[in-house]
Each structure stands twice: as C-alpha cells, then as structure tokens.
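just to be clear, the model below is a prediction. Sequence and coordinates:
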Amino acid sequence: MDRGADWEEQRRQAIAGHAAALEAGRAAEAREAGALLSDFVRRAAERGLTPRTLQARTFDGRATYRTHVRGWYLKSNRSVAVGEDGKYYVLTVPGSLRARFAGADLSPSTPRLIVGAGGGDGETVPLKQLLDKRLEAGVSWP
C-alpha cells in the first residue's frame, strides 16, 4: 500500500471513530434525559397534576390541532411537552386537512438535556429546569 492509501484508510477510521463516539454521547444524553422525564411523570402524579390532551401547532403557526397524546406542556408557548408515557414531544406538525378533523399524529422525539439546542432560535433551557418549573407551578399552569 502506498502512503496515500494508508492516509485515506487512517482518515476513514478516524471519521468512523468520531461518528461512533458522537452517537454514543447522544445515546447517553437521551438515556439521562429519559430518566428525568420518567421521574417527572412520577412526581407529577404524586402532586396530583392531571395530564391533559396536548395540542400541536403547524410549522407556520397558523393552525392548532388536538392530538391523541396526553401530557404536560413544559414551556409556556406550548412548543414541547412530556407525555404521560414519559416520552418527549415537540409539538409542531405539518398542516393537514385530515388533522383538522381527526387530530394530529405525534411521534416522540429524542430528548436532550438542553431543550432548544441546535434549534437556531437561540433559546436554550436545561430540561431539568423546565421540569422543575412545571412541577413548582402545579395545577395553575396551562
């Protein structure tokens, strides 16, 4: 093998190693965030915080649809929530005539320890802070 081929192979291995480390870090973060969400659901039940049917807003913000998920909003703008299943939901969906009548379908998102990280709007908040704030607000919160 010539030096160029050796260098290319080393580069490929370094890239693969970096990608594996990044994925392992994301998985560990998701597990830690998932534990926080599960703890929140338990504590919310202990405090008598009743989950409500969540609503999702279209990407353009013009319409709001009910969903088939029950849970608690974590931000006052109702953009993220934790479901009673302990999953994390980002409450934006594409516009749909079907959703207007039948409700929007939501899929859980991978939770992160910093909500809004990588979102581009500059508003980042630690997940634990949002969960604690929601518990402190109690039933008076939307």
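Right, received. Where do you want to start?

when you work out contacts or count neighbours from here on, use the C-alpha atoms and nothing else.
Will do.

can you give me the helices in this protein?
3-46, 97-102, 127-137 (DSSP state H).

a markdown table for the ones you listed, including mean neighbour count and distance to residue 87?
A markdown table is the format used below for the helices of the chain (neighbours: other CA atoms under 10 Å; distance: least, CA to CA, whole Å):
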| stretch | mean neighbour count | distance to residue 87 |
| --- | --- | --- |
| helix 3-46 | 14 | 7 |
| helix 97-102 | 12 | 21 |
| helix 127-137 | 16 | 13 |
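
which of these sits closest to residue 116?
Nearest of the helices of the chain to residue 116, taken as CA to CA: helix 127-137 at 9.4 Å.

can you give me the angle that closest one makes with helix 3-46?
10 degrees (axes from the mean of the first three to the mean of the last three CA atoms, to 10 degrees).

show me the contact partners of helix 127-137.
33, 36-37, 40, 43-44, 73-75, 112-115, 141 (CA atoms under 8 Å, 6 or more residues apart in numbering).

comparison target, given below:
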Amino acid sequence: MDRDWLEQRRQAIDAHARAQQDQRAREAEQAAALIAAFVADATARGIAPTPLTAPAHRGGARYRTGLRGWYLDRHDRLAVDTEGRFYVLTTPNSLRARLTGTAVQPRPAPLIVGEGGRDGDSIPLRDLLRRRLDAASGT
C-alpha cells in the first residue's frame, strides 16, 4: 500500500472522530441547558422532587439510589436529579443492592431520547421535559 494513501486515510479518520466528538459536546451543552431550565421551572412550579429508585434489569425489584429528582418517562427509568444531572436508572439485579441501595452515574443527556431504538420510542429531550412539566401541572 502507498504510505501517502495510508497517512491520508488516517488523517481523514482522525478528523471524522474529532468532528463526532465536537458534535457530541455541542449536543451535551444544549441538553444540559434544557435540563437546567427544567429544574428551575419544576422548582418554580412547586413540583417536588422525589427519591429516585433504579429498576433492576429483570424482575420488579427497585433499588434505592440516594438521589432526589424527577422521573421523566412512564417507566421511571429516565430521571433528572435536583442538581440537573441526567440518569438512566437501570441496574443489574443484586441482593446487596436490595439491602444497601445502588449507585448510578449521571450521563450526558441526549437531545433525542431513545434515538436508534424502535420506531416510536424516540422523543426530543425538549418535548420529554415539557411533557413531564405539563403532567405534573395538570395541563
């Protein structure tokens, strides 16, 4: 193989990777701003945060997380805590977690929740947050 071609190919791959990383960072900033506005709006409307629990991957068990915030979806698997961090609240089944709770880590929020999933399972984050506020306000 021609060394120049290989070098050009490597540079193109690196540039593509940097562009994807930059795009993810921009989306994370936009999502963080949406979530910060949600937390402020929920607080202003008097929508009280609740203790967040994480469902096990299988079965009906739910584990304490030590977090307080608002569930965003009807299955209580997506949530935002009072600090404005986004969580996907699923955890492996664990006897220890039943007794002591589980630790879940925040993730960068996507602008399209469920993107790449089944048809009808994706929703813009902005719409999901608005629905949660509207449901809590009774509108």
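Arrived safely, thanks for sending. Everything quoted here is computed from the prediction, not taken from an experiment.

any idea what the TM-score is?
Here the TM-score for the pair of chains, by TM-score structural alignment, normalised by the length of the second structure, is 0.93; 137 aligned residues with a CA RMSD of 1.4 Å.

now tabulate the helices of the first structure in a markdown table and tack on distance to residue 88 of the first structure.
Shown next, in a markdown table, are the helices of the first structure (distance: least, CA to CA, whole Å):
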| stretch | distance to residue 88 of the first structure |
| --- | --- |
| helix 3-46 | 7 |
| helix 97-102 | 20 |
| helix 127-137 | 10 |
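
which residue is the nearest non-sequential neighbour of residue 76 of the second structure?
Excluding the flanking residues, the one nearest residue 76 of the second structure by CA to CA, 6 or more residues apart in numbering is residue 89, at 7.6 Å.

the one you found maps to what in the first structure?
Residue 89 of the second structure maps onto residue 91 in the first structure, with residues paired by TM-score structural alignment.

which ones are touching its match?
So residue 91 of the first structure contacts 55-57, 78-81, 106 (CA under 8 Å, 6+ apart).

over to residue 126 of the first structure?
Neighbouring residues of residue 126 of the first structure by CA under 8 Å, 6+ apart: 113-115.

counterpart of it over in the second structure?
Aligned partner of residue 126 of the first structure by TM-score structural alignment: residue 124.

and its match, how far is that from residue 86 of the second structure?
Distance, residue 124 of the second structure to residue 86 of the second structure, by CA to CA, to the nearest Å: 14 Å.

returning to what we had before: what's the burial count for the nearest residue to the match of residue 126 of the first structure once chain neighbours are set aside?
Nearest in space to residue 124 of the second structure, with sequence neighbours left out and distances taken as CA to CA, 6+ apart, is residue 112 at 4.3 Å. When neighbours are defined as other CA atoms under 10 Å, residue 112 of the second structure has 16 of them.

was I right about residue 112 of the second structure contacting residue 123?
Yes - using CA atoms under 8 Å, residue 112 of the second structure is in contact with residue 123, at 5.6 Å.

between these two, which contacts overlap?
When CA under 8 Å, 6+ apart defines a contact, no residue borders residue 112 of the second structure and residue 123 alike.

picking up where we left off before, among the contacts of residue 91 of the first structure, which two are most distant?
78 and 106 (14.2 Å).

can you pull the contacts of the residue nearest to residue 124 of the second structure?
Going by CA under 8 Å, 6+ apart, residue 112 of the second structure touches 122-125.

please list the residues outside the lengthiest strand in the second structure that contact it.
With DSSP state E setting the assignment, residue counts place strand 62-71 as the longest strand in the second structure. The contact list for strand 62-71 of the second structure (CA under 8 Å, 6+ apart) reads 48-56, 77-82, 97-98, 100-104.

which ones among the residues you listed map onto strands?
Going by DSSP E, the strands hold 50-55, 78-81 from the contacts of strand 62-71 of the second structure.

of those residues, closest to residue 5 of the second structure?
residue 78 (45.6 Å).
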